[in-house]
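Trainee: let's see this in three dimensions:
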Amino acid sequence: MSGIIHFNLFEMNCVGHIQHGLWTHPANNRHRYTDLDYWTDLAKLLERGLFDAVFLADVVGAYDRFRGGPETAIREAVQIPANDPLLVVPAMAAVTRHLGFAVTFSTTYEPPFAHARRMSTLDHLTKGRVAWNVVTSYLRSAARNFGLDDEIEHDRRYEIAEEYLEVLYKLWEGSWEDGAVLRDRDRHVYTDPAKVHPIDHVGKHFRVAGPHLSEPSPQRTPVIYQAGNSERGKEFAARHAEAVFTGAFSLEAVREDIADTRRRAAAYGRNPEHITFFPSASVIVARTQFEVDAKLADLQRHIRPEGFLAQRGSGIDLAAYDPGELIDDIVARGGDFTERAIRPLAGRGLRVRDVLDSVGRVGQGGPFFVAGTPERVADEIERWADETGATGFNLMQYLSPGTAEDFIELVVPELQRRGRYRTSYEDSTLRERLLGPGVHRLPATHPGAAHRRQP
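Mentor: Just a heads-up that it's a prediction; the model follows:
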């Protein structure tokens, strides 16, 4: 296989995103996340590096299961403090022409009508460079922040998400016909009322009259990102997603996840090639192996295992267990284990010390990690893309902006020499960049397209 490999920079509007403890590194600028210049400078850097997009994660609660409360997360800046990801997009869009923006927003706690207008507004302001990362929010504290006693059960959250997207498709695709906006100054008619329709949605979870308040934006529906790893999440991705952030933890597992999602998408009548897959990628690169080793050692001094344990949200402190105890035995005894934490480690023969060593080591947190020279990094990127079927990667930040700067200076030229990285942007929407010229709206086989009004 060959072809252009897509890249997002995986970011979050906070101090500590994925690599916990590194906010203390003197070369890290993450403490500047409240400074608008931090975001505009980052956007200009990524556009110079010809990135596809910046992918902004988000949470709406604190990690409070570890050691019985949020104190570790608060002390270690584990995604708290965190600001709204949507609000930095217009500023980044104003200083770029091509960079895309994938923003995370939950379907579980806020109603769909207002979110439809937010995303249409962003799609207008960016001239069609916006994606929405659909999440259902798994944190117990998030539920309590929005007035609930506890989390909504997992599959019910996806049931809500299905109806949420149905409402949004009706608003984005069906409420305003093509040609509704006339801007006829002579007749004093901006919009033809006969071509703007209420949606009159009445469902199990939502009642929305409409019409949509925003006129059609360049993409109408933003590019749909999704990152669910459960059975229900995979079905949701196969039905709706145009880009999938796959969370499997080995090359073989990533390959199977991608093949499985494509099979499911085909069963829904979709074109499987209309889904772009982005495994996470952790890259440390330098011109020589000596410099690489020095960077690794330098980063390792700042890594904080407590931050990783708090984010994994297991509700237990592994450091309090016998280092030689098997994870399988801990899981077998039961307790409050989340899908994202300890239970996925069962069946691997791991002991407590293995997990503690892993979370305290640079490079944990995703399936793809490579530290090396530009040639070695490019070799591994090509191998993973070709052997898994991945069409791109989400590049994790260790130091901001140092990680992106190193990648752009050293890896991008090497991939360009191999014909695997673009050498310029085409004028396009984000969807066209992923699916091809002219595909600025949802493909006809996507379920959202069924809500379009036929002339």
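Trainee: CA only for contacts and neighbour counts going forward, please
Mentor: Noted.
Trainee: excluding chain neighbours, what is closest to Thr126?
Mentor: In this structure, Thr126 finds its nearest non-sequential neighbour in Ala93, 5.6 Å apart by C-alpha to C-alpha, 6 or more residues apart in numbering.
Trainee: typed the wrong thing, it's Arg453
Mentor: Nearest non-adjacent residue to Arg453, counting by C-alpha to C-alpha, 6+ apart: Gly174, 5.5 Å away.
Trainee: separation between that neighbour and Asp149?
Mentor: Counting by C-alpha to C-alpha, to the nearest Å, the gap from Gly174 to Asp149 is 36 Å.
Trainee: for the comparison step, fold the sequence that follows:
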Amino acid sequence: MAKQILLNAFNMNCIGHINHGLWTHPRDTSTQYKTLDYWTDLARLLERGLFDGLFIADIIGTYDVYGQSLDVTLKESIQLPVNDPLLLVSAMAAVTRHLGFGLTANLTYEAPYLFARRLSTLDHLSNGRVGWNIVTGYLDSAARAMGLEQQPEHDRRYDQADEYLQVLYKLLEGSWADDAVVADRAQRVYARPDRVRKVEHHGEFYKVEGYHLCEPSPQRTPVLFQAGSSARGLAFAGNHAECVFISGQEKAATRAQVDKVRAAAQAAGRDPQAVKVFMGITVIVAATEDQAHALHAEYLHYASAEAGVAHFASSTGIDFSRYELDEPIGFAKGNAIQSATRQLQDSAWTRRRLLEQHALGGRYVTLVGDPGQVAEQLIGWLDDTGLDGFNLTRTVTPESFEAFIDLVVPELQRRGRYKTGYAEGTLREKLFASDHPHLPADHPGSSYRNTPTPAPTGALHHA
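Mentor: As a prediction, this is how the structure comes out:
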């Protein structure tokens, strides 16, 4: 049976996310991002389209590299202003039953003890539909805002991330046993003291002594997403990630990146096929090919290539505004996103070429066509690269998601490459076609688990 496509909507709690400038389109509603209706309507729409999840990006800090100022960032609303992504989940979970929520949170600025409680709370309230996109940050503007002189060195951030995950596993998996909660009214025992353990962690980055504040949630540990593609990032993903998000421009390089992800998981003693790999993609679709290209031209009119390049400047740490249009851009290894700077190193780039690449305001692969053409291209990307699915960006919202759901989803279903209904269970069970909501046995987090034991006979007692 051919592999079915997994699909997340890719969004952010802000106006301009990936394809910049399109907030100026008269049909775009992204300036309403501050309202609950904007998000609950989106959640209902995505569940109608049988999306696996809504992947919500986030950033701590501001994009101040381009022109050494916030001028373009503020004028074009390049992920600024940006609100907290986690606070959206309760409202969206209340109006949906199956849609998952992949939430980005920067561990550099989140105390693990309190963050564990937030994750467990959302996993409870969503009935097990939460994932966490693990990021370590890359903006010096964030470091300064949080009281640091600059970001920690790239690989050092991953050292800290490894220890952070150890603390979370101890809290989420190891503090409360599955059988800790008995809710015995007659004996006045809600939780068995002998089945709740104190976490004691004394490491290089974190010192934690205490009990996890929440009883076990449906998944315990949320589904773990990660997007690093450097050598150190891949090693981290091999140990921890269940889903990996990559950015691809052409199929051969994307296939190589997928293979690296799976090899990293195998090197860590895990099933390489147990890691789901998603690629960011943009789709512009209409009933006919001519209408789709006309719509693409319409969107290009409102998009801001300069805003896209300004965003990319902070991803690389290079101020592209300093270069003339056709002046070669000098490469220098920095402390930002290594996959972004590697793109500049591997080819001869100028600001003109960057502006052309960012014509739609972003640099993801863009598919334009009628429903059948788009469906075949998505299937081709999946089959030719080993991908498992896509993070679908928005262009003009909500119409870009509506068009995909109404036009492309039926075509994928007719080809047997997209589900016709949701499976039951948690987000982890849905994504991995599993009947178990917790981390699998070969995942390192499972080794921290506080395993159940038979309840004592007779009256429950305090240990």
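Trainee: all helices of the stretch 301-450 of structure 1, in order?
Mentor: 305-312, 327-332, 352-359, 374-388, 402-406, 412-417, 430-435 (DSSP state H, counting those that start in this stretch).
Trainee: once aligned to structure 2, how far is the fourth one on average?
Mentor: What it means is helix 374-388 of structure 1. Overlaying structure 2 shows helix 374-388 of structure 1 at a mean distance of 0.5 Å from the equivalent residues (mean C-alpha distance after the TM-score superposition for structure 1).
Trainee: helices or strands up against that helix?
Mentor: Applying 3 or more C-alpha pairs under 8 Å, 6 or more residues apart in numbering; DSSP states H and E, we find helix 374-388 of structure 1 packed against helix 251-267, strand 280-285, strand 368-372, helix 412-417.
Trainee: what's the most buried one of the ones you listed?
Mentor: Comparing those by mean neighbour count (mean count of other C-alpha atoms under 10 Å), strand 280-285 comes out on top with a mean of 24.
Trainee: what range in structure 2 matches it?
Mentor: Matched against structure 2 by TM-score structural alignment, strand 280-285 of structure 1 falls on residues 280-285.
Trainee: list of residues touching that stretch?
Mentor: By C-alpha atoms under 8 Å, 6 or more residues apart in numbering, the surrounding residues in contact with stretch 280-285 of structure 2 are 10, 245-248, 292, 295-296, 364-371, 374, 390-395, 400, 403-404, 407-408.
Trainee: so how do I select the buried members of the residues you listed in ChimeraX?
Mentor: Remark: buried members of the contacts of stretch 280-285 of structure 2, expressed as a ChimeraX selection using 16 or more other C-alpha atoms under 10 Å:
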select :10,245,246,247,248,292,295,296,364,365,367,368,369,370,371,374,390,391,392,393,394,395,400,403,404,407,408
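Trainee: quick one: contacts for Ala265 of structure 1?
Mentor: Listed by C-alpha under 8 Å, 6+ apart, the contact set of Ala265 of structure 1 reads Ala238, Arg239, Asn271, Pro272.
Trainee: at 10 Å instead, please
Mentor: Each residue near Ala265 of structure 1 by C-alpha atoms under 10 Å, 6 or more residues apart in numbering is listed here: 234-241, 259, 271-275, 446.
Trainee: distance-wise, check it relative to Arg255 of structure 1.
Mentor: Counting by C-alpha to C-alpha, the gap from Ala265 of structure 1 to Arg255 of structure 1 is 15 Å.
Trainee: what's the mean deviation for whichever strand or helix holds Trp39 of structure 1 versus structure 2?
Mentor: Following DSSP states H and E, one finds Trp39 of structure 1 within helix 36-48. With mean C-alpha distance after the TM-score superposition for structure 1, helix 36-48 of structure 1 departs from structure 2 by a mean of 0.3 Å once superposed.
Trainee: mind listing what's buried in that helix?
Mentor: The neighbour-count check on helix 36-48 of structure 1 (16+ other C-alpha under 10 Å) flags Tyr38, Trp39, Thr40, Leu42, Ala43, Lys44, Leu45, Leu46, Glu47 as buried.
Trainee: for stretch 93-100 of structure 1, same thing?
Mentor: Ala93, Thr96, Arg97, His98, Leu99, Gly100.
Trainee: stretch 25-38 of structure 1 now?
Mentor: Buried residues in stretch 25-38 of structure 1, counted by 16+ other C-alpha under 10 Å: His25, Asn28, Asn29, Arg30, Tyr33, Tyr38.
Trainee: and if you look at stretch 108-128 of structure 2?
Mentor: Neighbour-count burial for stretch 108-128 of structure 2, counted by 16+ other C-alpha under 10 Å, picks out 108, 112-113, 116-128.
Trainee: from the chain's centre, how far out does that stretch sit?
Mentor: Remark: stretch 108-128 of structure 2 is offset 16 Å from the chain centroid, using C-alpha atoms, centre = their mean, to the nearest Å.
Trainee: now do stretch 353-368 of structure 2
Mentor: 21 Å.
Trainee: try stretch 37-50 of structure 2
Mentor: 18 Å.
Trainee: matching residues in structure 1 for that stretch?
Mentor: On the basis of TM-score structural alignment, stretch 37-50 of structure 2 is assigned to residues 37-50 in structure 1.
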